[in-house]
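Asker: Quick check, what structure comes out for this input:
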Amino acid sequence: MYKRVVLKLSGEALAAGRGFGVDSDRVHEIAGEIAEVHAMGVETAVVVGGGNFFRGVAEQAKEMDRVSADNMGMLATVINALALQDAIEKQDIHCRVMSAIEMHEVCEPYIRRRAVRHLEKGRVVIFAAGTGNPYFSTDTAASLRAMEIRADVLLKGTKVEGIYDADPVITEGAVKFEQITYMDILRLGLKVMDTTAVSLCKDNNLPMIIFNLNQPGNIRRVVSGEKVGSLVTA
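Answerer: As a prediction, this is how the structure comes out:
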């Protein structure tokens, strides 16, 4: 169904419900699912968040300067990216971490042409450190990277089945959208991604699929074209 995809993972997805840190078993489960998609011949890039260590807009950062807090959050994404890289390489797949903040001893700097070349050579690429700028979320980084490498679709793994008109965790009877436009997300104020990321996707006609990451095999199903989660189009 798709030749090149960007998968957006939250930092919390790697914590497996513990809220903090990296759960080794969960990271290896996700790496296994990425390996399945890779084996199908799909060029796979991943953007990972850092909320399981530090989030610039969280309660723990309220007394801090926003720029300093966001810089800490970006460094947290590098920790997650390295953990995921290790798990993917244990699946016998070549993987590269590319950071928007240069740290040569740890990973490669992000260079668009080099990232595309890695994908063409069959390597999984993990984009770390967000956009490298404060005030921009990893959702925005995922949208930006997807546009830069000309991905066919942006996949966002969450803990719910898709996009709902209200939070299904706390609202009984919340209605799921099978398909929705980016404009409707903005108009209804749905907390799917931040508005910058949504606007970027809308302006560049990039489709996005929101799906439940906790359901085993869902990444493969989405990439195969099965109707999983919610499809967002311009």
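Asker: hey, let's count contacts and neighbours off CA atoms from now on
Answerer: Fine.
Asker: so Pro168 touches Ala174, yeah?
Answerer: Yes: if you go by Cα atoms under 8 Å, Pro168 and Ala174 touch, sitting 5.4 Å apart.
Asker: residue contacts, the closest residue to Gly217 other than its chain neighbours?
Answerer: Spatial nearest neighbour of Gly217, excluding adjacent residues (Cα to Cα, 6 or more residues apart in numbering): Glu33 at 6.5 Å. Residues counted as contacts of Glu33 (Cα atoms under 8 Å, 6 or more residues apart in numbering) are 216-217, 219-220.
Asker: Test my guess that Tyr135 contacts Ala69.
Answerer: No: the criterion here is Cα under 8 Å, and Tyr135 misses it with Ala69 at 9.7 Å.
Asker: Can you pick out the residue with more neighbours from the two?
Answerer: More crowded of Tyr135 and Ala69, by other Cα atoms under 10 Å: Ala69, with 21 against 14.
Asker: what about the strands in the chain?
Answerer: 4-9, 43-48, 95-99, 108-109, 124-128, 153-158, 163-164, 176-177, 179-181, 208-212, 230-233 (DSSP state E).
Asker: Any idea which of those strands gets closest to Lys202?
Answerer: Of all those, it is strand 230-233 that lies closest to Lys202, at 7.4 Å by Cα to Cα.
Asker: To check against the first, give me the structure of this:
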Amino acid sequence: MNYKRILLKLSGESLMGNKPFGIDPERVNQYAKDIKEVADKGVEVAIVIGGGNIHRGLDAEKGGMDRVQADYMGMLATVINSMALQDALEKAGIKTRLLSAIKMEQICEPFIRRRAVRHLEKGRVVIFGAGTGNPYFTTDTAASLRAIEIEADVVLKGTRVDGIYTADPEKDPNAVKFEKITFNEVYKKNLNVMDMTAFTLCQENKLPIIVFDMNKPGNFMKIALGEPIGTLVEG
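Answerer: Model (predicted):
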């Protein structure tokens, strides 16, 4: 396998599948199957999930809600998504641990870095819920931060497109895909990969990012094997 320890970032919207809102069990089960295949090969997998399929703090703020309150609601949404994926993984036969940046003792463990690393070393899939535990930070930033803390080899950002393009491929048919690109080129071209805080964290810590299509079964395994799937950001 090409990587020993992976941080997989999933958006909340990805869990909707073809639904307009909420969680699509079929999509979650597909993700669980793909993650199990990689974990069964001995790769240590940690996961961060967004909450946009349930609640988006920025959208709520635009509607007049206090930003801090809205962001905390978004963090709770990520825990709901994390619990759904945890359930699917365990039904698939994978041992998991859900660690939250906000204390919720009845449903998950508090995030402690050394504990998270120990779970990974024991072969458990670790899911990080509640973002960073602080308002004004996205789950992209949480993914970058947790990846650095656990010393992951790579951040894999699973999306519904198969990489980074010169423009939105769903809107511009002439958009060209990058197979590989540097952090500085992403800055210069103003490409939308992650929010700036998350992206800068990865650049400063020399942590590569791969953006790929998680909705295509088998892609996660191909990346774990080192196949050139998606777009690699490094250097």
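Asker: Need the TM-score from the superposition.
Answerer: For this chain pair, the superposition-based TM-score is 0.98 by TM-score structural alignment, normalised by the length of the first structure; 234 aligned residues with a Cα RMSD of 1.0 Å.
Asker: my read: Leu58 of the second structure touches Val68, true?
Answerer: No: look at Leu58 of the second structure against Val68 with Cα under 8 Å: they stay out of range, at 9.9 Å.
Asker: Which helix in the first structure has the most residues?
Answerer: Of all segments of type helix in the first structure, defined using DSSP state H, the longest is helix 66-89.
Asker: any idea how far Gln85 of the first structure lies from Ala45 of the first structure?
Answerer: From Gln85 of the first structure over to Ala45 of the first structure the distance is 11 Å, taken as Cα to Cα, to the nearest Å.
Asker: okay, and the common contacts of those two?
Answerer: In contact with both Gln85 of the first structure and Ala45: Ile126, using Cα under 8 Å, 6+ apart.
Asker: Arg18 of the first structure: neighbour count?
Answerer: Using other Cα under 10 Å, Arg18 of the first structure has 12 other residues around it.
Asker: how far away is it from Leu144 of the first structure?
Answerer: In this view, Arg18 of the first structure and Leu144 of the first structure are 29 Å apart by Cα to Cα.
Asker: same check, this time on Asn205 of the first structure
Answerer: Distance, Asn205 of the first structure to Leu144 of the first structure, by Cα to Cα: 12 Å.
Asker: who's more crowded, the two?
Answerer: Using other Cα under 10 Å, the more surrounded residue of Asn205 of the first structure and Leu144 is Leu144, with 18 against 15.
Asker: Now for the equivalent of the more buried one over in the second structure: which residues touch it?
Answerer: Aligned counterpart of Leu144 of the first structure in the second structure: Leu145 (TM-score structural alignment). The contact partners of Leu145 of the second structure, taken as Cα under 8 Å, 6+ apart, are 198, 201.
Asker: can you check Gly11 of the first structure too?
Answerer: Contacts of Gly11 of the first structure (Cα under 8 Å, 6+ apart): 48-53, 77, 80.
Asker: returning to that earlier point: which strands or helices does the longest helix of the first structure pack on?
Answerer: The contact analysis (3 or more Cα pairs under 8 Å, 6 or more residues apart in numbering; DSSP states H and E) places helix 66-89 of the first structure against helix 11-15, helix 24-39, strand 43-48, strand 95-99, strand 124-128.
Asker: average offset between the longest one and the second structure?
Answerer: Taking mean Cα distance after the TM-score superposition for the first structure, the mean distance separating helix 24-39 of the first structure from the aligned residues in the second structure is 0.5 Å.
Asker: could you check the angle strand 43-48 makes with that helix?
Answerer: For helix 24-39 of the first structure against strand 43-48, the angle by axes from the mean of the first three to the mean of the last three Cα atoms, to 10 degrees is 150 degrees.
Asker: what's helix 24-39 of the first structure aligned against in the second structure?
Answerer: The aligned range for helix 24-39 of the first structure is 25-40, by TM-score structural alignment.
Asker: Noted, bye for now.
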